[in-house]
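Peer 1: Have a look; sequence and predicted model below, questions after that.
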Amino acid sequence: MLPKTNMRKKILILLLFPLLFGSCQYFPKQVPSEQDLLQKELKAINWNEVDEFPSVVSCDSITDREQKKQCFFEYLTALIQQKLNIDTLGVLYPKLDTINVKVTVLPNATMEFETQGIDSLSYNHAAIDSIIKTRLVDFPDIHPALKRGIPVKTQFVLPVILNVQ
């Protein structure tokens, strides 16, 4: 009888061993709160960069992120130059060869423009802004920048060369 009891004990121990030491679900776990998880995720997000830059239809086929960004900036700069060269900006201010235009692309795919760095003593800043705001309308569809799949506002400054022939 002794060997059978000993054998039963060994079998019982072998069956209970995985249950006692192998199941972590029976031990209390430290579960982080929603606020802790949210704060951790918010800290992991780089708020200074967008996941996708603004784009236009002609640049959508480009898959490389930097090339797509460059395509958008070149397209927008050329379009702004084209629209401003139609006007009298070059005639009114012949010494003004380059202006910096601050472009804001809003989440609803609209754009706003503002001149930057123009010497207000030499040039009438209000008149230049007025010309820019009246000329820079009717742009083709712009896709806003995306951050985690959500359209966001982006701003950048483009140097625009005037009187390009």
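Peer 2: Received the coordinates, thanks.
Peer 1: use CA for all of it now, contacts and neighbours both
Peer 2: Will do.
Peer 1: how about the helices in this protein?
Peer 2: Counting by DSSP state H, the segments of the chain that form helices are 2-21, 34-44, 65-85, 89-92, 125-135.
Peer 1: for Val50, what are its contacts?
Peer 2: Under the criterion of Cα atoms under 8 Å, 6 or more residues apart in numbering, the contact partners of Val50 comprise Ala145, Leu146, Lys147.
Peer 1: Distance check, it against Lys153.
Peer 2: Using Cα to Cα, to the nearest Å, one obtains 10 Å as the distance from Val50 to Lys153.
Peer 1: and for the two, which residues touch both?
Peer 2: When contacts are counted by Cα under 8 Å, 6+ apart, Val50 and Lys153 have Ala145 as shared neighbours.
Peer 1: rewinding a little: can you tell me which of the helices of the chain is packed in deepest?
Peer 2: The highest average neighbour count among the helices of the chain, using mean count of other Cα atoms under 10 Å, belongs to helix 65-85 at a mean of 17.
Peer 1: Take this one as well and set it beside the first:
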Amino acid sequence: MQKFLFLLMVVFLTSCELFQSKAVRTENKVQEDLLAIDWNDVDSYPLFDTCDENAPKSTQRSCFQENMFNYFSSAFSDAQFEVDTDINETLHVDFKIDEHGFITILEIEENVKINELLPGFNAEISSRLNDLTTVAPALKQGNPVSMKFRLPLVLNTTN
């Protein structure tokens, strides 16, 4: 009987959770929950007015991509550049949609060949995309979050 009481006392005294305060247990739970979140994915993509916020995530993504493509296409529809040689290059435009839905150009990839053949091309891209519209921001766990995107801009003058 004494061995049983001793064993019970050892188990009782070594159980740390019995002595943790409610705040410590809550903090531990919060840390576990934070580690379980996939921070590389969002619950819903940024949405334009024409996109359905109740649609599945894949549909939201397609709608977002289509609207961005249309916006970029219209921004460059009247652009005319003259070159003497064929170009088949891809530039990447990095932009961010912040937690308020504002779209900002972060960086336009430098390309030596394009800079030589089309001086000022990056400045032209920046000025045409400077007045980007706003969208509903991406959501993560019901909270608006910012997202970064990379858009390929293909320049092809070959026949």
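Peer 2: Sure thing, it's come through. Model, not experiment: these values are computed from the prediction.
Peer 1: coming back round to it: okay if I get the contacts of Val50 of the first structure as TSV plus distance to Ile161 of the first structure and neighbour count?
Peer 2: Written out in TSV, the entries for the contacts of Val50 of the first structure read as follows (distance: Cα to Cα, whole Å; neighbours: other Cα atoms under 10 Å):
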residue	distance to Ile161 of the first structure	neighbour count
Ala145	25	23
Leu146	29	18
Lys147	31	17
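Peer 1: between these, which is closest to Asp36 of the first structure?
Peer 2: Ranked by distance to Asp36 of the first structure (Cα to Cα), those are led by Lys147 at 21.8 Å.
Peer 1: before we move on, back to that, and of the helices of the first structure, who's closest to Ser55 of the first structure?
Peer 2: Of all the helices of the first structure, the one in closest proximity to Ser55 of the first structure, counting by Cα to Cα, is helix 65-85 (5.6 Å).
Peer 1: what does the closest one correspond to over in the second structure?
Peer 2: Equivalent residues of helix 65-85 of the first structure are located at 57-77 in the second structure, counting by TM-score structural alignment.
Peer 1: That stretch: how far from the chain's middle?
Peer 2: Centre-to-centre, stretch 57-77 of the second structure and its host chain are 15 Å apart (Cα atoms, centre = their mean, to the nearest Å).
Peer 1: Need the contact partners of it.
Peer 2: Taking contacts as Cα under 8 Å, 6+ apart, the residues outside stretch 57-77 of the second structure that touch it are Asp43, Ser44, Tyr45, Pro46, Leu47, Phe48, Cys51, Asp52, Glu53, Arg128, Leu129.
Peer 1: Tell me which residue of the first structure lines up with Arg25 of the second structure.
Peer 2: Looking across to the first structure (by TM-score structural alignment), Arg25 of the second structure lines up with Ser33.
Peer 1: residue contacts, that match?
Peer 2: For Ser33 of the first structure, the set of contacting residues under the criterion of Cα under 8 Å, 6+ apart is empty.
Peer 1: Correct me if wrong: Asp49 of the second structure contacts Thr133.
Peer 2: No - the criterion here is Cα atoms under 8 Å, and Asp49 of the second structure misses it with Thr133 at 10.7 Å.
Peer 1: Quick test: name the residue nearest the centre of the second structure.
Peer 2: Ranked by distance to the mean C-alpha position of the second structure (Cα atoms, centre = their mean), the top residue is Met147 at 2.6 Å.
Peer 1: Go ahead and confirm it touches Ala138.
Peer 2: Yes - at 7.1 Å, Met147 of the second structure counts as touching Ala138 under the criterion of Cα under 8 Å.
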